Each structure stands twice: as structure tokens, then as C-alpha cells.
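K.L.:
Here is the input, now give the coordinates:
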Amino acid sequence: MYRTAKKGVENKMTQPILLITGSSRGIGTATAFKAAQKGWHVVINYKSNETAALTLQQRIEEFGGKADCIQADISDPEAITTLFEKIKTKFGLLSGLVNNAGILEQQMPFTESDLDRWHRVFNTNVIGTMLCSKEAYKHMSPKHGGNGGAIVNVSSLASITGSPFEYVDYATSKGAVDTFTKGFAKEVASENIRVNAVRPGFIETDMHATGGEPERVKRLAPSIPMQRGGTADEVANAIIWLLSEEASYTSGTFIDVAGGR
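P.N.:
Have a look, this model is predicted:
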């Protein structure tokens, strides 16, 4: 994965730089560690859990990889702008972005949810993903001095199933991410920027506890063709492949990591 910067490009390192939003837990953490193993200089973004982010950084450095932590709330447009400016100033131009930051709220039927909740979910899951992608474009586009790159959006199989009676607003936000992935991929393909997405199914992470049911995956396992939930590492494997040169002719597409659902 090591690449040499082109002449005249503002890169401070030969290692490709990868930003993973919301990478202090779950899928983001697994992806960060695997990316570091593949030679990426990983920028660990976190909203509030500095301890988890620093622990991940230490783990990567003990392995011999390169990582740095930057705090930013992906629901805040100004924080996103500052995040990307810090990366460019401190490390150079990004070659990769994983839009992993995402939230859901307590399980409930859609008719019991309210506008404030929808705004919170969409501000992070949709607007945050779109703004981060726009800022990453400024790093990657040859028009701005970049060398191209790869963006992977973490969507959800809920964008297809709709997640009725639990997370319709979350599922709707991920449907928007899917549409954005398709459209943005076509816009930037000629600039050597690839945009893809993974759609995890029921994955064993602490996100389910956030929604109010820590054992949700166990309850739903019988409905999964493979009869089990997935792991964060299994999702990370798909993300890493989409970031890699092995996926050099893949853009605007999706990998469902959902046990056959």
C-alpha cells in the first residue's frame, strides 16, 4: 500500500493517508487496525471517547503501524472542515476515506419518533457523510493537486429492509447514503476517485446497546441464512478490499456483509 507522492503534490509522507470517521469503536476500530497492517497511515476520528481512540492508536503503533487521533463531531459542518484542514496541514493529502461514523437512537415504531430525532440521525449519517466526501474530494482530485483515491461509505442492509418497528429513520438515512454513493461515484470516476459502500447486516457491536437491545443480534440470528451475526472484522475485510488496488476497477457498487440476508 505504500505509494510515492507525485512531484508537486503536498504530501508529507510516502504512506497513503486514510481517515476513518467514528473509528474509536466497532467496525471503525476493526477497519483502522487492518488498514494499518496494510500500510496505511490511519487518522482515527472520534467524537467523545478519547480514551478508546488513544488505546487504538497505541495498539496500532505497538504493531508497528502509523496512526494519529483527531477529535471531530461529524454532525458539525465546521468541525468537519477543521478536521480536513488539520489532516492536510499535519500529514498531507488523503488517499482514502471511510465514512463510518453513524448513529441510531432507541428502538421504536416510526410513528412514535419525532423531527428532532430525524435531524440528529440525518445530520450524522447523511449530511456528515456527504460533507466528509466533499472535503475528501479536495484532497484527492487532480484538479486540486491530488492523486485520486478511494472512498468507502458504511451503509446498512437496513437501507433495503427498512427496519420496521425499530429504526425506520436510520434505515432511511442509509438509503440516502446508498443513493449518494451511486451518484457521487459517477461524478468523480474520471478523476481516479472510486466511491463504494458496504452494507453490514446484523453485526456484533455495541451499537445495538445504544438502541436499547444489547442482545438484538442473538435474538435475530435464526432469521439469518448463516444462522449467526457477523463480526466487525468481517465488515472491515470488505472495506479494506474496496480501499485496495485489488478493487481498482470497482466503483459505485456495494458489498453486502450480511450472512446471506
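K.L.:
alpha carbons only for contacts and neighbour counts from here, please
P.N.:
OK.
K.L.:
Tell me the span between the first and last residue of stretch 225-240.
P.N.:
From its first residue to its last, stretch 225-240 covers 24 Å (CA to CA, to the nearest Å).
K.L.:
how would you label V152: helix, strand or coil?
P.N.:
strand (DSSP: H, G, I helix; E, B strand; the rest coil).
K.L.:
just checking, it touches R199?
P.N.:
No. V152 is beyond contact range of R199, at 10.6 Å (criterion: CA atoms under 8 Å).
K.L.:
wait, what's in contact with S48?
P.N.:
The contact partners of S48, by CA atoms under 8 Å, 6 or more residues apart in numbering, come to Q71.
K.L.:
Please report how far it lies from N99.
P.N.:
The gap separating S48 from N99 is 17 Å, by CA to CA.
K.L.:
And for F110?
P.N.:
Using CA to CA, F110 is found at 25 Å from N99.
K.L.:
Looking at those two, which has the bigger crowd around it?
P.N.:
N99 (27 against 14; other CA atoms under 10 Å).
K.L.:
got the contact list for the more buried one?
P.N.:
Listed by CA under 8 Å, 6+ apart, the contact set of N99 reads 20-22, 129, 132-133, 151-154.
K.L.:
Let's see this one next, to set against the first:
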Amino acid sequence: MAQSIVLVTGGSRGIGAAACLRAVELGHAVAVNYVHNKAAADAVVAKIEARGGAAFAIQGNVQSEADVLAIFAACDEHGQLAALVNNAGIVDYPARVDEMSAERLTRMFAVNVVGSFLCSREAVKRMSTRHGGKGGAIVNVGSAASKLGSASQYVDYAASKGAIDTMTVGLALEVADEGIRVNGIRPGIIDTDIHASGGLPDRVAKIEANLPMKRAGTADEVAKAIMWLLSEEASYTTGAILDVSGGRAILP
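P.N.:
I've put the predicted structure just below:
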């Protein structure tokens, strides 16, 4: 019998890596997708194997359709897809909208939106009962920024995550009777290195005293929420978007 697989895009660091480590609890083999850092992905695989789980790393950039097809083909070689976590995403340096280039916007939406659509398309083709699949689950990683707007910082990022919210609801309704549940999460300020990649390495330290819980969240706290949405405990939950933001709603 082919092993079941959960694919986590952007699985070599941050929330993605934490989700990969937690996915062992569901009994699936874990496909750890990465773009550049093979060593980091291999380290996540090693940690999963040390916990008695099965895992493998797959290189590929979700903004490339060819790469997405290759990622899913690699999963097919290892077993049967049971779940997808659309986690891969990027931010850019803080800027106002009137300072943003077309190149920046194109890249932002290619990775954060088009990539999630392409991966969801391929997952549905494999999991939907309409296509001969056995069902499954998709969790889209959005952001509290989709509700806050991220003015003077990342309006483009916030808008891309707003698109993910909309996709989550629409796709959930589209495949609800095909054995696939589609849900989303909106993390708030989470202590990962994504802030450094956006040019604000000390962002958490500067604002956590102003957060409702007076601290940032952890990647593992988000991963636990992802795993609940993927699990059978959430068997009647689809089209839902869960805020994992420590109560952050309107604070900058």
C-alpha cells in the first residue's frame, strides 16, 4: 500500500519547518519543499526521521509552473498525496505603494498567490474524488496582514494574503463534495526569520510589548493549528480561516 504524503511548501524554515515536524503526528510521510537551502531542508528531514517518521526534501520554486509540476511528480513517486500546506511565501522591504515597482509586485503575487493556486490545482487533481482520488485536506497559510493592510510597510504582501483568504473560501466550496477540505490560518507576529528577509530583523523585539499578549507567537504554535485543520478532528471544518494572532487585530 502506497504511503500517504503531506506536502509542505516552504518547509525548510519558520512556520513551514515547524509544520513538517508536527506532520509526523498525522502518520503521513512529509515532503519538505525548499527553494535554495538544501541543507536546511535536509536538517528538517533528519529531525523527522529521528522522531520515527518518514520524509524527503524536494527542491522547487512555486512561482514556476514547471517547478510545481516537478514537485508533485516527485511526491507521486513516493506515495499518494493526502494533504497540502500552502506555506511558501515572501515579503519585501518596507515601502509605500507609490514606491513599489512592477517587478516587486509581480514577484510578490507570483509566489504568494499564483504559487498557491498552482499547488492547489495539482493537489486537487490528486485528492479529489472527481479525479479518482481518496480525498484530503489543504491548509493555506495567510496572514493577519490581510485584515490590517500593513500600511507603509507591506501593502502588497497584505493584499496577496487577502487573495489567499478569498481563494480558501472559494476553493473550499468548489471541492466540498469531492472529499477535500480547504481551510486557512492567519498568523500574527510570529518570531521567525521572515522579518529579517523583509529588512526588519528586530521587528519582533520592537513591537511585542504592544501586542495584546505582550509577546510574539512561535512557529510551533502556528504549526499546531495547521495540524488540527489537517486532522480528522476538523472533519466538518472547511472554508474556515483561523486567526493565530494572539488577539492582534488593529495594532500596527
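K.L.:
Overlay the chains and give the TM-score.
P.N.:
With the length set by TM-score structural alignment, normalised by the length of the second structure, the two chains reach a TM-score of 0.96; 248 aligned residues with a CA RMSD of 0.9 Å.
K.L.:
re the thing from before, of V152 and R199 of the first structure, which one has the most company?
P.N.:
Applying other CA under 10 Å to V152 of the first structure and R199 shows that V152 carries more neighbours, namely 27 against 21.
K.L.:
what does the more buried one align to in the second structure?
P.N.:
Aligned by TM-score structural alignment, V152 of the first structure pairs with V139 of the second structure.
K.L.:
Its match reaches I180, doesn't it?
P.N.:
No. Using CA under 8 Å, V139 of the second structure is not in contact with I180; the gap is 10.6 Å.
K.L.:
that older thread, turn the contacts of N99 of the first structure into TSV, including distance to A67 of the first structure.
P.N.:
As requested, the contacts of N99 of the first structure are exported to TSV (distance: CA to CA, whole Å):
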residue	distance to A67 of the first structure
I20	11
T21	13
G22	14
T129	22
C132	19
S133	21
I151	18
V152	19
N153	21
V154	21
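K.L.:
Closest to G260 of the first structure out of those residues?
P.N.:
For the contacts of N99 of the first structure, the residue nearest G260 of the first structure by CA to CA is V154; the value is 17.8 Å.
K.L.:
Pull the distance from stretch 138-158 of the second structure to the chain's centre.
P.N.:
13 Å (CA atoms, centre = their mean, to the nearest Å).
K.L.:
count of residues packed around Y236 of the second structure?
P.N.:
Per other CA under 10 Å, the neighbour tally for Y236 of the second structure reads 8.
K.L.:
and it, helix, strand or coil?
P.N.:
Assigned by three-state DSSP, the conformation of Y236 of the second structure is coil.
K.L.:
Which residue in the first structure aligns with R121 of the second structure?
P.N.:
Aligned counterpart of R121 of the second structure in the first structure: K134 (TM-score structural alignment).
K.L.:
And for R51 of the second structure?
P.N.:
With TM-score structural alignment as the criterion, R51 of the second structure pairs with F63.
K.L.:
can you map out the helices along the stretch 101-250 of the first structure?
P.N.:
Along the stretch 101-250 of the first structure, counting by DSSP state H, counting those that start in this stretch, helices occupy 115-122, 129-140, 158-161, 168-188, 207-210, 216-220, 232-243.
K.L.:
In the second structure, what stretch matches the last one?
P.N.:
The one in question is helix 232-243 of the first structure. Counting by TM-score structural alignment, helix 232-243 of the first structure falls onto residues 219-230 of the second structure.
K.L.:
Might you calculate how far the matching stretch sits from the centre of the chain?
P.N.:
Put simply, stretch 219-230 of the second structure sits 11 Å off its chain's centre (CA atoms, centre = their mean).
K.L.:
tell me, what residue is most central in the first structure?
P.N.:
Nearest residue to the geometric centre of the first structure (CA atoms, centre = their mean): N100, 2.2 Å.
K.L.:
How about the contacts made by that one?
P.N.:
Taking CA under 8 Å, 6+ apart as the contact definition, N100 of the first structure lies against 20-23, 27-28, 153-154.
K.L.:
Mind doing that once more with 10 Å?
P.N.:
19-23, 26-29, 31, 45, 125, 128-129, 152-155, 198 (CA atoms under 10 Å, 6 or more residues apart in numbering).
K.L.:
try G239 of the second structure
P.N.:
139, 165-173, 176, 181-184.
K.L.:
and the two most separated of those?
P.N.:
Going by CA to CA, the pair spanning the contacts of G239 of the second structure furthest: D165 and A176, at 16.4 Å.
K.L.:
who has more neighbours, these two?
P.N.:
Each of D165 of the second structure and A176 has its neighbours counted (other CA under 10 Å); D165 has more, 24 against 15.
K.L.:
wait, the more buried one sits on G142?
P.N.:
Yes. Under the criterion of CA atoms under 10 Å, D165 of the second structure makes contact with G142 at 6.7 Å.
K.L.:
Leaving out chain neighbours, which residue sits closest to M108 of the first structure?
P.N.:
Among residues not flanking M108 of the first structure along the chain, E166 sits closest, at 4.7 Å (CA to CA, 6 or more residues apart in numbering).
K.L.:
how close does the alignment partner in the second structure of that neighbour get to G136 of the second structure?
P.N.:
Using TM-score structural alignment as the criterion, E166 of the first structure maps onto Q153 of the second structure. Plainly put, Q153 of the second structure is 36 Å away from G136 of the second structure if you go by CA to CA.
K.L.:
Looking at those two, which has the bigger crowd around it?
P.N.:
A side-by-side neighbour count of Q153 of the second structure and G136, using other CA under 10 Å, places G136 first with 23 against 18.
K.L.:
Residues that sit against both of V139 and I180 of the second structure, list them.
P.N.:
Residues within reach of V139 of the second structure and of I180 at once, by CA under 10 Å, 6+ apart, are 83, 238.
K.L.:
rewinding a little: can you pull the contacts of the residue nearest to M108 of the first structure?
P.N.:
By CA under 10 Å, 6+ apart, the contact list for E166 of the first structure reads 104-110, 211.
K.L.:
By neighbour count, which of the residues you listed wins?
P.N.:
Using other CA under 10 Å as the neighbour criterion, L104 leads the contacts of E166 of the first structure with 23 neighbours.
K.L.:
Kindly name the residues of the second structure that line up with the top strand by length along the first structure.
P.N.:
Taking DSSP state E as the criterion, the first structure has its longest strand at strand 193-200. The aligned range for strand 193-200 of the first structure in the second structure is 180-187, by TM-score structural alignment.
K.L.:
Alright, calling it a day.
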